[in-house]
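[1] Predicted coordinates and the sequence they were generated for:
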Amino acid sequence: MMPEIAVSHPLAPSDPSERPTGQAMLRSALGRCPACGEGKLFRSFLKVADHCPACGEALHHQRADDGPAYLTILLVSHLGAPILLACYVAWRPSAMTMIWTFGLGAIILSLLLLPRIKGAFVGLQWARRMHGFDDLAPRSGS
């Protein structure tokens, strides 16, 4: 008789307390704590709170850095360029009209997307236990 060998699927959660990545990213993109979904993630426009006011989860570990800004620029420019070309071909507006409308549109879209993308980055880091979000990591001050 052959001994049974436990084989785990590479995509299966190896830890029973696995954090759902999609749910954490969605909660954070909506400006809520990735752990509980109740507390506010940001204490100002883009400043992540040190701790969740609802569940106390430490959020100061996040290292979103320039990732959200790069992704925002990528999305806004890839959305804006084809629309700009289509509007120019269809209506031939003046240069000033194009500058004002697309400049204002890019600014508004960037301001709307940036906190949501940064929140999703924080949620991804929390769910994947990156940058100190691991429960097993040594605590500072202990």
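    Cool, the structure landed.
[2] rest of the way, CA atoms for contacts and neighbours
    Fine.
[3] Would you point out which residue is most central in the chain?
    The centroid of the chain falls nearest to residue 120 when counting by C-alpha atoms, centre = their mean (1.7 Å).
[4] contacting residues for it?
    Residue 120 makes contact with 24, 25, 26, 27, 28, 29 under the criterion C-alpha atoms under 8 Å, 6 or more residues apart in numbering.
[5] and the comparison structure, right after this:
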Amino acid sequence: MPHAYSDGMLPERPLKPAMLRGALGRCPSCGQGRLFQGYLSVSPACPHCGEELHHQRADDGPAYLTILLVSHLGAPLLLAIFMMYRPSAMSMLIGFGLGAVVLSLLLLPRIKGGMVGFQWARRMHGFGAGPAVIEAAAS
């Protein structure tokens, strides 16, 4: 089944700016309104431009990418620190445990915002497909 925008009915949305706006916690459409109500809950609509944001389906994707990034950054660093300085096991556990938690808390909303921006730019999960577009695509 072809997408509504593949037939040229809807203009393409720029991917990179939408993802950057989302990663900064801003509306992927206008870049002005706040994307999140709290830490990770996406606002139902942009308070600035009115773009509906409740269509997003980030689910577990941001968590998986966060774990992937934190582990791939932390593991080589852990090995390098251990080989250079030989700290105690307890200091390694405390230092890298806190580092992983802080890095995860910093990355998670940025990755989720980027995913919402990606979904908005690609018109996934109902972004940009109003009733008129759905009816036109069905006929």
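    It's in. Values in this document were obtained by computation on a predicted structure and should not be read as measured data.
[6] Mind checking the TM-score on these two?
    In this superposition the chains share a TM-score of 0.87, using TM-score structural alignment, normalised by the length of the second structure; 127 aligned residues with a C-alpha RMSD of 1.7 Å.
[7] Make a PyMOL selection of the buried ones in the contacts of residue 120 of the first structure.
    Buried subset of the contacts of residue 120 of the first structure, written as a PyMOL selection, criterion 16 or more other C-alpha atoms under 10 Å:
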select buried, resi 24+25+26+27+28+29
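[8] Could you save the contacts of residue 120 of the first structure as JSON lines and add columns showing secondary structure and distance to residue 70 of the first structure?
    Output for those, formatted as JSON lines (DSSP: H, G, I helix; E, B strand; the rest coil; distance: C-alpha to C-alpha, whole Å):
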{"residue": "24", "secondary structure": "helix", "distance to residue 70 of the first structure": "21"}
{"residue": "25", "secondary structure": "helix", "distance to residue 70 of the first structure": "18"}
{"residue": "26", "secondary structure": "helix", "distance to residue 70 of the first structure": "19"}
{"residue": "27", "secondary structure": "helix", "distance to residue 70 of the first structure": "21"}
{"residue": "28", "secondary structure": "helix", "distance to residue 70 of the first structure": "18"}
{"residue": "29", "secondary structure": "helix", "distance to residue 70 of the first structure": "16"}
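[9] what's stretch 78-89 of the first structure aligned against in the second structure?
    Using TM-score structural alignment, stretch 78-89 of the first structure lines up with residues 72-83 of the second structure.
[10] Let me know the helix or strand that residue 22 of the first structure is in.
    Using DSSP states H and E, residue 22 of the first structure sits in helix 21-29.
[11] Just give me the mean distance for that helix relative to the second structure.
    Compared with the second structure after fitting, helix 21-29 of the first structure has a mean deviation of 0.3 Å; criterion: mean C-alpha distance after the TM-score superposition for the first structure.
[12] counterpart of that helix in the second structure, which residues?
    Using TM-score structural alignment, helix 21-29 of the first structure pairs with 15-23 in the second structure.
[13] so where do the helices sit in the second structure?
    With helices called from DSSP state H, the second structure shows them at 15-23, 61-85, 89-121, 131-138.
[14] Pipe those helices into JSON lines and attach distance to residue 51 of the second structure per row.
    Shown next, in JSON lines, are the helices of the second structure (distance: least, C-alpha to C-alpha, whole Å):
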{"stretch": "helix 15-23", "distance to residue 51 of the second structure": "13"}
{"stretch": "helix 61-85", "distance to residue 51 of the second structure": "22"}
{"stretch": "helix 89-121", "distance to residue 51 of the second structure": "10"}
{"stretch": "helix 131-138", "distance to residue 51 of the second structure": "15"}
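[15] Good, wrapping up.
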